[in-house]
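**Q** Predicted structure and sequence below. I'll ask about it afterward.
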Amino acid sequence: MHAITIRGSGGPDVLDWTEVPDPRPGAGEVLVRVTATAVNRADVLQRQGLYPPPAGASEILGLECSGTITELGENVDGWQVGDQVCVLLAGGGYAEQVVVPAPQLLPVPDGVGLVAAAALPEAACTVWATAVMSAGLRGGEVLLVHGGGGGIGTHAIQVGKALGATIAVTAGSAERLEQCRRLGADILINYRDQDFVTELHNVTDGANVILDNMGASYLDRNLDALATGGRLVIIGFQGGLTGELDIGTLMRKRAGIASIALRPQPVPEKGRIVAEVQKNLWPLVERGCVRPVIGQTVPLREAGDAHRSMEKGTAFGKILLTS
């Protein structure tokens, strides 16, 4: 088969379309013929040499995909050859075929095409595991989403809205904020010329839940933006890895901080998250309350162009790669 491989760490030019050995499923695994995959920030970091795959994971990029099951390993129940699926991966999606642990399989939701379904697994599992399962977001609360125009952000807006939350977002342009508003965002903050702490406290008592992709550079302001009893969940470190924590503010607000990464978690824990997503989130997708937001579609063999788009921030929502 063919896949995108990395020729040393560096820019998008180090991505090559090459022939690699065909994968074979082991016990508890299935083989999926890939129809589409998606570009995630972790793919860019891995290409740059900053985020190696966890032990035992494929060196090939790609944390999610959609496609058709072509082979079952031993001890796989509930799935058949020919089933159309979308899947959460620890790696391997930038390829014509990928082996997937069966607990990480999701059926393609009714009303969603097979290509579009590739935009769902990583965002759906990340948002549900962080904002809902960890932070306990519920109706009537305020959810602040940093990077509202990205793949995670566009999904989080819709999920929060479907759960009855008030949604605040940060984004870097009036155009992207307007697109966020159309998805359901209520409070629009341009991080280039507005302070999100001030803007949020002008209209609320603070955020009950913050979904943060920035990390260190936003840590102190995120604490200031939290309401009493608020929960900060860090899912990225675009703003750095090391920051100072004002424990006094944290204690005074009786706030909590969590950091959650899906990729290194063991298969049973990923399976638990996937099962919760299928049970609770997939009905919202099938009713049209939450939909995949796709900003760009690129042929898989031109993955370098897709990475350039992500780094420039030109696409609103997910960037897909099609086989």
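**A** Thanks, I have the structure now.
**Q** contacts, neighbours, all on C-alpha from now
**A** Will do.
**Q** which helices and strands sit right next to the helix or strand hosting V298?
**A** For V298, the host element (DSSP states H and E) is strand 294-299. Under the contact criterion of 3 or more Cα pairs under 8 Å, 6 or more residues apart in numbering; DSSP states H and E, strand 294-299 touches strand 318-322.
**Q** could you give the angle of the strand holding V298 to strand 318-322?
**A** Regarding strand 294-299 and strand 318-322, their directions subtend 20 degrees when assessed with axes from the mean of the first three to the mean of the last three Cα atoms, to 10 degrees.
**Q** Flag every buried residue along strand 294-299.
**A** 294, 296-298 (16 or more other Cα atoms under 10 Å).
**Q** ok, so what distance separates K312 from L226?
**A** 30 Å (Cα to Cα, to the nearest Å).
**Q** Let me fix that, I meant to ask about I6.
**A** From I6 over to L226 (counting by Cα to Cα), the distance is 40 Å.
**Q** Between these two, which has more neighbouring residues?
**A** Set side by side, I6 and L226 show more neighbours around L226, with 29 against 22, by other Cα atoms under 10 Å.
**Q** take a look at this one as well, against the first:
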Amino acid sequence: MADLPNEMTAIEISRPGGPEVLKPHRLTVPSAGERELLIRVIAAGVNRPDVLQRQGHYPPPPGAPATPGLEVAGRVVRCGPGTTRFQEGDSVCALVAGGGYAEYCVAAEANCLPVPAGLTPLEAAGLPETFFTVWTNVFQRGGLKAGETLLVHGGSSGIGTTAIMLGRAFGARVFATAGTAQKCRACEELGADRAINYREEDFVEIVKNATDGRGVDVILDMVGGDYIARNIGAAAVDGRIVMIAFLGGPSAKVNFMPVMQKRLVVTGSTLRPRSVEEKAAIARELEAHVWPLFASGVIKPVIDSTFPLEEAAHAHQRMEQGAHIGKIILTT
């Protein structure tokens, strides 16, 4: 059992505000509790909820670290009491409720997965938050099946690129929206049948024409706002609309008559506040159904850029500029 330092570098949100409020500081290395692992973090993913937390709009759930960061990959250095699967030295990636922007991070063993065969820890650091989110929303809540159609808003984001790849891998026809020609090309290269430049085209009209007027079966929406009513227009009979964020605002004036007429399901979810057990159930399905796709090369993480941990502020600037395609990763 190797000795561990008493302190580590972590990123502090010094006050609510812009990217500049993210500051490296020194913290005590945490201890692994019951059924927990202490991970020496090699890389951590940057996600939109981290930005909201930094701005003061998304506080960590009770008991979670104040340090931001919802996904990490690295090496297990301590196993807490009651752990059964992983051992010291194992390479894992983990979904965490906070604490990822640090050199060491504690994770529930049940929310850890082995780094998929053929991937580096840096690549694996961008998996948990996005793949857990897409799996639970598109496949569990949205019930996407082979032969159906999927519309992904924000197709070039970490969530969006993941949804495109998984939708295509499981036999769906995929449409995606994005804001530039470059992003649209990236979506199509990942497997979208048609990428729609939302600045120049009407996605409702495009998907209606492309489906002979039928509409799409599942819509994954992180925009909200006026997209809420437009999603209802784009949905097929018995369609499912799943909302996971509201970049355009959470309110809209909506005519609900088409919801009745089309027998639509309008749903949504958050991931971070869910229990360890709920997240563990998602992890088991991912390992069974998605992890083999990495080994076979069917899917591969899309990494936009990497930044040293101490430059977390620059990583957030990159995210807020909106030019990224895929995941932004911090390295330690």
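**A** Good, I have the coordinates. Keep in mind the model is a prediction, meaning the values are calculated, not measured.
**Q** Helices along the first structure, start to end?
**A** Using DSSP state H, the helices of the first structure run over 41-47, 121-127, 151-162, 174-183, 196-203, 219-225, 247-252, 267-276, 282-286, 303-312.
**Q** what's the most buried one of those?
**A** Mean neighbours per residue, mean count of other Cα atoms under 10 Å, is largest over these for helix 151-162, with a mean of 26.
**Q** what angle sits between it and strand 294-299?
**A** Using the same axes, to 10 degrees: helix 151-162 of the first structure against strand 294-299 is 140 degrees.
**Q** Read off where helix 151-162 of the first structure ends up in the second structure.
**A** Helix 151-162 of the first structure corresponds to residues 158-169 in the second structure, going by TM-score structural alignment.
**Q** what's the distance between the alignment partner in the first structure of A43 of the second structure and T130 of the first structure?
**A** In the first structure, the residue matched to A43 of the second structure (TM-score structural alignment) is A36. Look at A36 of the first structure and T130 of the first structure: by Cα to Cα, they are 25 Å apart.
**Q** what does D186 of the first structure give?
**A** Distance from D186 of the first structure to T130 of the first structure, by Cα to Cα: 21 Å.
**Q** What of W282 of the first structure?
**A** 17 Å.
**Q** that older thread, which one of the helices of the first structure lies nearest to I69 of the first structure?
**A** The closest of the helices of the first structure to I69 of the first structure is helix 121-127. By Cα to Cα, the value is 16.2 Å.
**Q** and the gap between the closest residue to H307 of the first structure other than its chain neighbours and R33 of the first structure?
**A** Closest residue to H307 of the first structure apart from its sequence neighbours, by Cα to Cα, 6 or more residues apart in numbering: P12 at 6.2 Å. Separation of P12 of the first structure from R33 of the first structure (Cα to Cα) stands at 25 Å.
**Q** likewise D16 of the first structure?
**A** D16 of the first structure is 20 Å from R33 of the first structure, by Cα to Cα.
**Q** ok, these two, which is more surrounded?
**A** Remark: of D16 of the first structure and R33, R33 carries more neighbours, 21 against 17, as counted by other Cα under 10 Å.
**Q** OK, contacts around the nearest residue in space to that one that is not next to it in sequence?
**A** Leaving aside its chain neighbours, R33 of the first structure sits nearest to Q97 (4.6 Å; criterion: Cα to Cα, 6+ apart). By Cα atoms under 8 Å, 6 or more residues apart in numbering, the residues touching Q97 of the first structure are 1, 22-23, 31-34.
**Q** could I get those as a markdown table with distance to L320 of the first structure?
**A** As requested, the contacts of Q97 of the first structure are arranged in a markdown table below (distance: Cα to Cα, whole Å):
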| residue | distance to L320 of the first structure |
| --- | --- |
| M1 | 20 |
| D22 | 23 |
| P23 | 22 |
| L31 | 20 |
| V32 | 17 |
| R33 | 16 |
| V34 | 12 |
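**Q** What is the nearest of the residues you listed to G147 of the first structure?
**A** Minimum distance to G147 of the first structure across the contacts of Q97 of the first structure is 28.4 Å, recorded for V34 (Cα to Cα).
**Q** Could you check how many residues crowd around that closest one?
**A** 24.
**Q** go on, G49 of the first structure?
**A** G49 of the first structure: 13 neighbours (other Cα under 10 Å).
**Q** what does it align to in the second structure?
**A** For G49 of the first structure, the residue aligned by TM-score structural alignment is G56.
**Q** who's in contact with the closest residue to its match other than its chain neighbours?
**A** Distance criterion Cα to Cα, 6+ apart; nearest residue to G56 of the second structure, sequence neighbours excluded, is P16 at 5.0 Å. P16 of the second structure makes contacts with 54-56, as judged by Cα under 8 Å, 6+ apart.
**Q** what's the answer for P25 of the first structure, then?
**A** P25 of the first structure neighbours (Cα under 8 Å, 6+ apart): 31, 71-73, 99-100.
**Q** and which of the residues you listed is nearest to L163 of the first structure?
**A** For these, the residue nearest L163 of the first structure by Cα to Cα is V100; the value is 30.4 Å.
**Q** Distance of whatever residue of the second structure lines up with the closest one relative to T120 of the second structure?
**A** With TM-score structural alignment defining the correspondence, V100 of the first structure maps onto A107 in the second structure. Distance from A107 of the second structure to T120 of the second structure, counting by Cα to Cα: 19 Å.
**Q** residue contacts, G18 of the second structure?
**A** 54-55.
**Q** do that again at 6 Å, thanks
**A** With Cα atoms under 6 Å, 6 or more residues apart in numbering as the criterion, no residue contacts G18 of the second structure.
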